[in-house]
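1. can't give you the sequence, but here's the structure:
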C-alpha cells in the first residue's frame, strides 16, 4: 500500500503546480504546463496556461482558495473546519507538542483530542493550510503563512523518509 504522504511527495518531486491531499486520494495538478496532444488531443493541448510559465511567477488566482479554522468543543474535541476542497474531505494531520517542543504524537484523522500533556497542537489540512494553537487558549489559533506551510511540508517529508509514513486511521480498515 502507498500512503497519501508518499503520493504527495511523489507529485511534488515531479514538479506539480498544485497538490491537494484528500482523505481518500491526492490531487496532483500541472495546470501551468502545456498539455500533451498525444494524450489530450490537439484542441485541449493548445491551451498554454498563464504567461510567463515560470513556477514562481504563476497566477495564484487559478489555484483553489482554501479557508480553514479551528473549533474546540467542550469535551476537548478539536475540529479543523475547511472549505474549497472541492474533491472531498481534506486530509488532516494533527501534531501535538509538549512544553519543550517535543513531538508527542502525529495522527491522521478528521477530529482530534490531544494528549493531556500537550502544550501546542498543529493541524495540516489538505497539504495546503496549517493551523496552530496553544492548548491553554485554543480559541486563539493562528494560520501559518503559505511559505511556512511549504517549509513545514518539506520538514514533514524529510521526517517521513526517515521514520516512515503516518498512515490514515481508515487504512486499518482495509483488507
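-> Received the coordinates, thanks. None of these values were measured; they are calculated from a predicted model.

2. contacts and neighbour counts: CA atoms only from here.
-> Noted.

3. my guess is residue 44 contacts residue 35, does it?
-> Yes. Applying C-alpha atoms under 8 Å, one finds residue 44 in contact with residue 35, separated by 7.0 Å.

4. neighbour count winner among those two?
-> Shown here are residue 44 and residue 35; by other C-alpha atoms under 10 Å, residue 35 has more neighbours (19 against 13).

5. Spatially, and excluding backbone neighbours, which residue is closest to that one.
-> Nearest residue to residue 35 in three dimensions, chain neighbours excluded: residue 45, at 4.4 Å (C-alpha to C-alpha, 6 or more residues apart in numbering).

6. Now the spatially most central residue of the chain: which helix or strand?
-> Nearest residue to the geometric centre of the chain (C-alpha atoms, centre = their mean): residue 127, 1.3 Å. Here residue 127, judged by DSSP states H and E, is contained in no helix and no strand.

7. Can you name the residues that contact it?
-> With C-alpha atoms under 8 Å, 6 or more residues apart in numbering as the criterion, the residues that contact residue 127 are 19, 20, 21, 91, 153.

8. and those residues, which of them are in helices?
-> When the contacts of residue 127 are checked against helices (DSSP state H), the matches are residue 153.

9. biggest separation within the contacts of residue 127, which pair?
-> 91 and 153 (13.4 Å; C-alpha to C-alpha).

10. re the thing from before, now, among the contacts of residue 127, which is nearest to residue 99?
-> residue 153 (22.2 Å).

11. for comparison:
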C-alpha cells in the first residue's frame, strides 16, 4: 500500500503516520551532509519561505548546433559541445568572491560552447567580420560568440562605415585567469564582450556608439574600448533561460572615492580605492578642477592623479574612470591652515 495515498480518520492517526513517513524519507537519504549528488542550484525565497528556482526548467529539444541569422554573409550553423571542467566555469551564487552588487543571472555558465573548427576560421559570419576574429586562444577548441554581439558589431560597422578591429573577444575562464589585470568574472568568458578600436574614431566616441547599439557596459582604456552586452537576453541552447520575474542589470562594482592631500603649496588629488577593470591595460582617467564662484575654466587632466597649486577658495574636483564611473568632491582650501 502506498502510505502517501492512504486516508486517515483522525488527527492523532495522521500525526503518527506523518512521523513514520518522514522517518522513512530521512532513512532513505544516504547522502553525506554538504555533499549533494547533483550540483547546487541557487534559489530565491518566495513569500512563504518556499524556494524558487530562478531557471526556467520547461523541457526543450536538445540541439547539437546553433544557427545564426543572416547578418550579411548568409545564415550558418556551428556545432555545440558542453564545456569541460578544465575551462573553469563557476556558479556565481556559491562563490564567495562574486560581487554582491551584480545580478547573478548573466554569470551562469553556458550550457554549451561552440566547436571552433566546425566553421572555417576565414569564413565571414557577417558582412564584415570573420569567425577567427573572435578567438585569441588558439589552443582552445571551444568558444562563444553570442548572436547579440555579432549583430550589434555589424550594425556598428555599417553605421560608422569604418573598419572595427577586435583586440580580444572570447576567453575561457582558465585562459582569462592567465591574463594579468583581467577581471575574474569578465564578460569575455560569456561571449558577449569585445575590446575594440576603429581607425579614425576616438575611443570615447566608439564607446558611445557601443551604447547606442545596446551595449550594457563600456569601459575606456588608453588603447581600446571594452563593450559588452551582459544584460541582453541569452538564447537556448547556449545559456539557461531565466524566469521573467528575475531582475536584470548590475549595480556599479566600483565607485571612485577621491582623496585630497596637501603637499607644501600644492594639492594632490588621487583615488582612495583601486579601480575595477574588465581587462588588462591602462584605464583612461579624466580629472576636472574648477574653482567655484570664479570665471576661470575648469582645468582637465588625463592622469591617474593630479597636482596643482590652488588659491584660497572652494574647489570642485571631479574624476571619471574608464569613461563610465565618476565622482566629485568639494574642498575648501585655506592657505593659512
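-> That came through, no problem. Quick caveat, the model's predicted, so the values are computed rather than measured.

12. Count residues in the vicinity of the residue nearest to residue 35 of the first structure, would you?
-> Neighbours of residue 45 of the first structure under the rule other C-alpha under 10 Å: 15.

13. Where do the strands of the first structure begin and end?
-> Secondary structure of the first structure (DSSP state E): strands at 18-21, 26-29, 67-72, 78-83, 92-97, 103-108, 111-112, 120-125, 129-134, 142-143.

14. how about residue 11 of the first structure, what's its match in the second structure?
-> Here residue 11 of the first structure is matched to residue 210 in the second structure, going by TM-score structural alignment.

15. quick one: contacts for the closest residue to that match other than its chain neighbours?
-> Closest residue in space to residue 210 of the second structure, ignoring its immediate chain neighbours: residue 227 at 6.4 Å, by C-alpha to C-alpha, 6+ apart. Contact partners of residue 227 of the second structure, counting by C-alpha under 8 Å, 6+ apart, are 193, 194, 195, 196, 207, 210, 215, 216, 217, 218, 219.

16. Let's see if you can find the most crowded of these.
-> Among the contacts of residue 227 of the second structure, residue 193 has the most neighbours (other C-alpha under 10 Å), with 27 neighbours.

17. on that earlier part again, which of residue 91 and residue 153 of the first structure has more neighbours?
-> Between residue 91 of the first structure and residue 153, counted using other C-alpha under 10 Å, residue 91 has the larger neighbour count: 25 against 19.

18. so what corresponds to the more buried one in the second structure?
-> By TM-score structural alignment, residue 91 of the first structure lines up with residue 284.

19. wait, what's in contact with its match?
-> Applying C-alpha under 8 Å, 6+ apart, the residues contacting residue 284 of the second structure are 220, 221, 222, 302, 303, 321, 322, 323.

20. Alignment lookup: the second one to the first structure.
-> Looking back up the chat, that one is residue 221 of the second structure. So residue 221 of the second structure corresponds to residue 22, using TM-score structural alignment.

21. That match: neighbour count?
-> If you count neighbours by other C-alpha under 10 Å, residue 22 of the first structure ends up with 20.

22. and if you look at residue 48 of the first structure?
-> For residue 48 of the first structure, the neighbour count with other C-alpha under 10 Å is 14.

23. Spatially nearest residue to it (excluding sequence neighbours)?
-> Of all residues not flanking residue 48 of the first structure in the chain, residue 34 sits nearest, at 5.1 Å (C-alpha to C-alpha, 6+ apart).

24. Residue 29 of the first structure contacts residue 14, doesn't it?
-> No. In this structure, residue 29 of the first structure is not within contact of residue 14 by C-alpha under 8 Å, at 10.4 Å.

25. Comparing those two, which shows the higher neighbour count?
-> Using other C-alpha under 10 Å as the criterion, residue 29 of the first structure and residue 14 rank with residue 29 on top: 16 against 11.

26. and the more buried one, how far is that from residue 59 of the first structure?
-> In this view, residue 29 of the first structure and residue 59 of the first structure are 14 Å apart by C-alpha to C-alpha, to the nearest Å.

27. Same question for residue 80 of the first structure.
-> Remark: distance between residue 80 of the first structure and residue 59 of the first structure (C-alpha to C-alpha) = 27 Å.

28. Neighbour count for those two, which is higher?
-> Ranked by neighbour count (other C-alpha under 10 Å), residue 80 of the first structure and residue 59 place residue 80 first, with 21 against 15.

29. The more buried one reaches residue 89, doesn't it?
-> No. Counting by C-alpha under 8 Å, residue 80 of the first structure does not reach residue 89; the two are 11.2 Å apart.

30. per the alignment, residue 116 of the first structure corresponds to what in the second structure?
-> In the second structure, residue 116 of the first structure lands on residue 310 (TM-score structural alignment).

31. Any idea how many residues pack against its match?
-> 16.

32. From residue 293 of the second structure, how far off is residue 262 of the second structure?
-> Counting by C-alpha to C-alpha, the gap from residue 262 of the second structure to residue 293 of the second structure is 22 Å.

33. which of the two has more neighbours?
-> Ranked by neighbour count (other C-alpha under 10 Å), residue 262 of the second structure and residue 293 place residue 262 first, with 12 against 9.

34. just checking, what residue in the first structure corresponds to the more buried one?
-> Match for residue 262 of the second structure (TM-score structural alignment): residue 74.

35. what residue of the second structure matches up with residue 33 of the first structure?
-> Matched by TM-score structural alignment, residue 33 of the first structure corresponds to residue 232 in the second structure.

36. And residue 142 of the first structure, by the same measure?
-> Checking with TM-score structural alignment, residue 142 of the first structure has no match.

37. Contacts only, for residue 142 of the first structure.
-> Going by C-alpha under 8 Å, 6+ apart, residue 142 of the first structure touches 131, 132, 133.
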